[in-house]
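> 3D, please:
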Amino acid sequence: MPSTYQIQHRSQLLNALWFYQDRNGYIPDHAVADLARQLNVSRVEIEGVISFYHFFLRKPGGKHQIYLNNSILTKFAGFSKIREAFETATGARLGQVDPTGTFGFFETACIGLSDQEPAALIDLHPFVKLTPQKVHQIVQNLKAGLSVEAICDQPVTNIQYFPPDGRTVFFRPYQEGVALRRALVIGPEAVLEELKKAKLLGMGGAFFPVHLKWQSCREQNSIEKYIVCNADEGEPGTFKDRVLMQTMPGLLLEGMLLAAFVTGAQKGYIYLRAEYRYLCKRLMQEIASFRKAGFLGRRILGLQGFDFDIEIQLGAGAYVCGEETALLQSMEGQRGEPRPKLHFPTERGLHQQPTVVNNVESFTAASRILELGTDHFTRNGTATAPGNKLLSVAGDCDAPGIYEIEWGMPLGELLERCGARDTLAVQLGGPSGELVPTSYSDRRISPDDLRCGGSVMIFNKDRDLLRILRNYNRFFMHESCGICTPCRGGNFILSRQLRRLQQKLADRSDLEQLHDWAAMMRAASRCGLGQTAPNSIIQAIERFPDYFDGITSVDDAQLLRQFNLEDATAAYDQITKKQR
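Next comes the predicted model:
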């Protein structure tokens, strides 16, 4: 392996940083200096990019780097016991490297394995359904010299439900090339018309019509255009895109090919989150198969002028890169900070050229519509949102996994199908989505009612709401890019208010302040992260009033009676006594 990475363009920076991270277990000083010299930028600028991403380390992180998922589902599934087991087995405290330099032990946000918790990544390979005994066996095997690849788990797909009577869209036999060949016969305008008739919405949570995005890119007068698949599935509790890439990556590639055929793009990228690095091999094999079959490359299926190829761009651990403009910044070798909304990506996207950005499920659904026909798609769902939706269901239920539902399924039916009992609350669409009580059971999951981009986390009545909300808040504080004050400062202030609630030092005015700060964040934050970070907190206050009545005081006098001067000064007294 060469000792240095020859970088030709700033957009190769993430690949270069991964080269040094893989080679050394961290990014050494000489690598920073070399990359700065090659790109003719300051070392500080390279440092700024490195520090933005969770999986890039600037000091040795151990021969084997362990990342334990710290999402709320893992916390409830036994995080503390697994943490203790790793610390005992490796000799490394959380956030540190053991004295021998063999193991680095860290925590990370949701890794897309919520249906198989507790879970961890070791050298970015998955280990699921961890127990203390399993942890000790894993570490023993690594100490004995076994490779991580040899002992890691293969995450199961857990496809629990899809509509009967042939109404499934996603989980049916797939034959590569059928959708593409039909597209070449009917032409790009007809492809757009098919997607329009199907009313296909983007499946990432914004629900923007797919045909409008593709049409906008098609209409741009530019020779250089791009198709980007957002496979940075980072919303806590979501794993549907992982399952699609595991089971039917060809559907994804074919969807990207359809977008290229419609828009005239010649280059495509799959921006794959680092937590899914173990899927690279499967995706690369499918890309190679498509090239061999004549579906990728020059003159695809013999059509003059239809040239298109796909590469994988590996991310490095940043939730905010799920936002499409932050993702594009990351692909250009920058910090993944969302761009000001001056232009749509279809106008000025990657390298300031027209770019279509859709997620895995959206491209996959487009493939199925062209393959099966609009009528098959629209016979399911509702009048305004036809078709099916993939949901990642996890938490307190008997059958966690993937559920392909028809848009419009009542929430209560989903809870019954997954075996949820004694439910307190359901989180739809991740921490930035909808937190609802079981009184919403008759409400329907659809873009017009209960919106859900894919994550369904179920909490029973043994769970504490405030613990859930504080976990969400810590997640947003950590994942905020920090570029705008409303998000950076707002999330911190929310954390202080939540802490007051936990300490039972809050009254009703504190709840009013939470509402005020949430309104400010929604109005002034630069991107969706800050705008939606307070959602679950405010929804909890509004939808679970009895809970908050029980943890807030009515008046200040009651709070003063709860104050204990001796407890408040205990640490000070202990220190001063030692100094006397």
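
> C-alpha from now on. contacts and neighbour counts both.
Will do.

> show me where the stretch 1-150 of the chain has its strands.
When secondary structure is read from DSSP state E, counting those that start in this stretch, the stretch 1-150 of the chain shows strands at 64-69, 96-97, 103-108, 120-122, 125-127.

> can you list the ones you listed in CSV and add mean neighbour count?
Supplementary listing: the strands of the stretch 1-150 of the chain in CSV, determined by neighbours: other C-alpha atoms under 10 Å:
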stretch, mean neighbour count
strand 64-69, 23
strand 96-97, 20
strand 103-108, 22
strand 120-122, 23
strand 125-127, 23
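
> next, the structure of the following sequence, for comparison with the previous one:
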Amino acid sequence: MDRTQLLNKLWEYQQQFGYISNQAILEISKLLNVSNIEIESVISFYHFFHKTPTGKHLIYLNNSIISEFKGFDEVKTTFEKETGCTFNEPGNNEFTLLETSCIGLNDQEPAALINFQPFTDLTPKKVKLIIQKIKNGENVKDFCSKTISKIRFTPKNDKTVIFRNYRMGESLQQMQKFSPQQIIAKISKSKVQGCGGAFFPTGYKWQSCRNNEDDAKYIICNADEGEPGTFKDRALLQHLPGLLFEGMTIAGYATGAKEGIIYLRAEYFFILPELEALLQEFRNKNYLGKNILGINNFEFNIRIQMGAGSYVCGAASALIESLEGRRGEPPVRTHSATKHGYLQKPTVVNNVETLCYAARIIELGEDFFLNIGTPESPGTKLISISGDVAKPGIYEIEYGTSIRDLLGIEMSQATSPYFVQVSGPSGECINNTEFDRKICREDILCGGAFMVFNRNRDILQVLRNFMEFFKEESCGVCTPCRAGNYILTEKIKKIQRGLCAQEDVDEMKQWGKIIKLTSRCGLGKSSANTVTMAVDKFKDYFNVKIAPSNFNKTVEFDMEDAIHEFDSIIKETQL
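Predicted coordinates:
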């Protein structure tokens, strides 16, 4: 056993005792030959690891912007009242209450995880019933919510790629008709690209890995979809996990890799038992293991590694650090993962959706894929729609579909849409003059999240929620990211209080540029995107919020800010 098992051992102790004690750290240190200090450093990095005892029932309430607009405050208050605890403070022997960022259930908000079991569409009445059942001794696994997202739309005229009939092993049966190099040629010809947000050509990545001869290669499935508003990978893991396994196996065959690892976000613990059961079925059918389908010397296996709560681990380089038992901090990249990735071996990191497309392309043929979508963006795309729509859920659309069509009566049925957030907080905000723009690589790149807001929603509340998220999720290594996201959050608060001058708006844009240019990873490079875009795209809104120039001297000194910390200290000493 080596350091790569560190996260597994930490989960093992926490699930057994409710937290990771100093004694546990000593035992793990001896077992894995990792220093106590390093282990404590890893524990402190991940949101879901605890070094102090928690209640028997650990409740994580999602605080995403969709949750805020669907009744978060009322649900939060009811949880506190019924449990006698306060959020984000030490609880009692029975309950601990914590807020957390998006848990991949935006179509069923407000939502919470109780001992990592999902509870969705929460109301004060539902919360009272849940807590009463827990107090009566019922196991949360016995009455948690069914979280299968609705597949709301698929293309007509046999243009559906993903959500069509699935027959176990069909893609693998087709795979064995071709050589590894022919498989890569088919993937390359299809023009399928990464679906997690980077949009890197999949065929090129596979070819690069295959070209590197080594005794060990790896296929890693990135199932750590932490971008708020995104839940299409969860839908795939619940609806079509076998298709994912086949896509990984095909990638292994094409590149020469023998081991696949699914890095599954901790928020999806409730899916793990079903995934493990299906993996065993694949092994029993010889779809995994040695000499798969009778192909000599073709060996491939898949294991699942649980994450522990870190947004930045969605980035490939940080994910690899996490898999190796370290803090998920993105390293300074000097090489491609296809040359020196996991354990310094050639590694392909693909998103869940990407691997599912790869399996379908081998099953259906690259020409089938190329005849759908646009010339530069062939195929379909999975979109997670939530917010002010009548039909939240999963939409498989042809590339080239317009925003207006997605919002229309035949699809999500949006109610008075004012703006749309595409690809989550790190993506692009679209105002209502841009609804004829299209989802495709030639126009709007969409990683999967599609949050709709109507005219009754406050733009500043949305922006503040987004920036609070980035402030919390920044790993802190890059000072401009750590400080800049905090400053942008404070600027938004200042606007909300009516104390903002034009200089503040100008500074927000400047900070956005600084954070983007000086940050190491994707979080910092994209965290200010929406704020800086919104200032330009909603000028009339911000002009109303900005104080007139002759008011500047009045707002230079902010009494509330000046005494806030002092007041907090005084209140604490009086408790």
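
> if we can go back for a sec, can you redo the strands of the stretch 1-150 of structure 1 as a markdown table with distance to Q220 of structure 1?
Listed next are the strands of the stretch 1-150 of structure 1 as a markdown table, based on distance: least, C-alpha to C-alpha, whole Å:
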| stretch | distance to Q220 of structure 1 |
| --- | --- |
| strand 64-69 | 42 |
| strand 96-97 | 50 |
| strand 103-108 | 40 |
| strand 120-122 | 42 |
| strand 125-127 | 41 |
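
> trace K146 of structure 2 over to structure 1, please.
Matched to structure 1 by TM-score structural alignment, K146 of structure 2 sits across from Q154.

> tally of neighbours for its match?
11 (other C-alpha atoms under 10 Å).

> quick one, what contacts the nearest residue to it once chain neighbours are set aside?
Here the nearest residue to Q154 of structure 1 in space, its sequence neighbours aside, is P126; by C-alpha to C-alpha, 6 or more residues apart in numbering that works out to 7.1 Å. If a contact means C-alpha atoms under 8 Å, 6 or more residues apart in numbering, then P126 of structure 1 has A119, A120, C152, D153, Q154, P155, Y278 as its contacts.

> same check, this time on T238 of structure 1
For T238 of structure 1, the contacting residues are G112, S114, L391, S392, V393, G430, G454, S455, V456, taking C-alpha under 8 Å, 6+ apart as the criterion.

> can you do 6 Å?
Applying C-alpha atoms under 6 Å, 6 or more residues apart in numbering, we find T238 of structure 1 in contact with G112, S392, G454, S455.

> pick out the residue closest to the middle of structure 2.
Nearest to the mean C-alpha position of structure 2, by C-alpha atoms, centre = their mean, lies G226 at 1.6 Å.

> aligned against structure 1, show me the partner of that one.
Counting by TM-score structural alignment, which is the criterion used here, G226 of structure 2 corresponds to G234 in structure 1.

> my read is that that match contacts G317, right?
No - with contact defined as C-alpha atoms under 6 Å, G234 of structure 1 does not count as touching G317 (8.9 Å).

> and stretch 30-40 of structure 1, how far from the chain's centre?
A distance of 31 Å separates the C-alpha centroid of stretch 30-40 of structure 1 from that of its chain, computed with C-alpha atoms, centre = their mean, to the nearest Å.

> same question for stretch 349-366 of structure 2.
Here the centre of mass of C-alpha atoms in stretch 349-366 of structure 2, compared against the chain's by C-alpha atoms, centre = their mean, lies 20 Å away.

> counterpart of it in structure 1, which residues?
Counting by TM-score structural alignment, stretch 349-366 of structure 2 lines up with residues 357-374 of structure 1.

> can you check stretch 376-390 of structure 2 too?
The alignment of stretch 376-390 of structure 2 onto structure 1 (TM-score structural alignment) spans residues 384-398.

> buried sites along that stretch?
The neighbour-count check on stretch 384-398 of structure 1 (16 or more other C-alpha atoms under 10 Å) flags 385-397 as buried.

> how long is that stretch end to end?
Stretch 384-398 of structure 1 has its terminal residues 32 Å apart, counting by C-alpha to C-alpha, to the nearest Å.

> ditto for stretch 523-538 of structure 1
Span of stretch 523-538 of structure 1 from end to end, C-alpha to C-alpha: 15 Å.
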